[in-house]
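Asks: How does the following fold in three dimensions:
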Amino acid sequence: MTAMAVETSAHTETGKTLFTIWAEGFAATGESQTAWQLNESPIQAETLDDAVRQYSFSSDSRHLFRRHKDGTWTYWGCRLFDNEADARGAFG
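Replies: Reported below is the predicted structural model:
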């Protein structure tokens, strides 16, 4: 995914990782938002790509998720990350 940083998530007994998905902030048409966390509970997956797929498929807003050709994900046009620091570093 975008800006793959050092994992800050824990590994499970199955060898999978517990992911927290973060979106970068935005400023557009008079609205703004700093980086925010999408999932309330960690998602067990092998990769961030798998975690975002799981989360997006179960979301009522699944149509707002997009996987780009380079493998990165966005939600409502905001890039997704596996940690808060990278999301805030990308845009607030």
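Asks: rest of the way, CA atoms for contacts and neighbours
Replies: OK.
Asks: what's around Phe91, how many residues?
Replies: 16 (other C-alpha atoms under 10 Å).
Asks: Next: Thr17.
Replies: 21.
Asks: pretty sure it is touching Ala51, no?
Replies: No. Using C-alpha atoms under 8 Å, Thr17 makes no contact with Ala51, being 9.2 Å away.
Asks: now the other sequence, so there's something to compare against:
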Amino acid sequence: MTDNCLVLTGELVKAPTVSITPAGIAHCQFALEHRSVQVEEGMSRQAYARIQVVATGQWSQNLSRELVAGSKVKVSGFINRHESRNGNPILVLHAQHIEMIN
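Replies: Prediction:
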């Protein structure tokens, strides 16, 4: 199996954080909140999700200057399992493309 693709629009909950690994690789991390109305079996339902997003590489440093709390974006990439600091598993969206939405 190779398919692992997610596209999600939403709003940044707070300003992103940028970190540099010991190998010199930049990471930009932020939480994305999505709210919408989806139709399921002919019925409308509220959809809500909050997911951590990480963008890796040089482009992420440039991106972090544009992103502020409240920014609306469309993120596409793949999901991967990470562990929180207390050892709990979480899904993280690894961004491959981020588009600002006006």
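Asks: Give me the TM-score for these two chains.
Replies: Superposed pair, TM-score by TM-score structural alignment, normalised by the length of the first structure: 0.33. Supporting alignment: 56 aligned residues with a C-alpha RMSD of 4.3 Å.
Asks: hey, what's in contact with both of Thr17 and Ala51 of the first structure?
Replies: The contact sets of Thr17 of the first structure and Ala51 overlap at Ile43, Gln44, Ala45 (C-alpha atoms under 8 Å, 6 or more residues apart in numbering).
Asks: Grab the nearest non-local neighbour of the second one.
Replies: Distances taken as C-alpha to C-alpha, 6 or more residues apart in numbering place Leu18 nearest to Gln44 of the first structure, at 4.5 Å, with adjacent residues excluded.
Asks: ok so, going back, relative to Ala87 of the first structure, which of the shared contacts of Thr17 and Ala51 of the first structure is nearest.
Replies: The shortest gap between Ala87 of the first structure and any of those belongs to Ile43, at 17.6 Å (C-alpha to C-alpha).
Asks: Let me see the contact set for that closest one.
Replies: So Ile43 of the first structure contacts Thr17, Leu18, Phe19, Thr20, Ala51, Tyr55 (C-alpha under 8 Å, 6+ apart).
Asks: likewise Arg81 of the second structure?
Replies: Taking C-alpha under 8 Å, 6+ apart as the test, what Arg81 of the second structure contacts is Pro89, Ile90, Leu91, Val92.
Asks: Which of the helices or strands spans the residue sitting nearest the centre point of the second structure?
Replies: Geometric centre of the second structure, nearest residue: Val53, 2.8 Å, by C-alpha atoms, centre = their mean. Using DSSP states H and E, Val53 of the second structure sits within strand 43-56.
Asks: what does Leu63 of the second structure give?
Replies: Leu63 of the second structure belongs to helix 58-66, assigned by DSSP H and E.
Asks: could you dump the contacts of Arg81 of the second structure to a markdown table with neighbour count and secondary structure?
Replies: Below are these laid out as a markdown table (neighbours: other C-alpha atoms under 10 Å; DSSP: H, G, I helix; E, B strand; the rest coil):
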| residue | neighbour count | secondary structure |
| --- | --- | --- |
| Pro89 | 11 | strand |
| Ile90 | 14 | strand |
| Leu91 | 15 | strand |
| Val92 | 18 | strand |
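Asks: could you redo these as a markdown table and give each row distance to Val37 of the second structure?
Replies: Formatted as a markdown table, these follow (distance: C-alpha to C-alpha, whole Å):
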| residue | distance to Val37 of the second structure |
| --- | --- |
| Pro89 | 27 |
| Ile90 | 24 |
| Leu91 | 22 |
| Val92 | 23 |
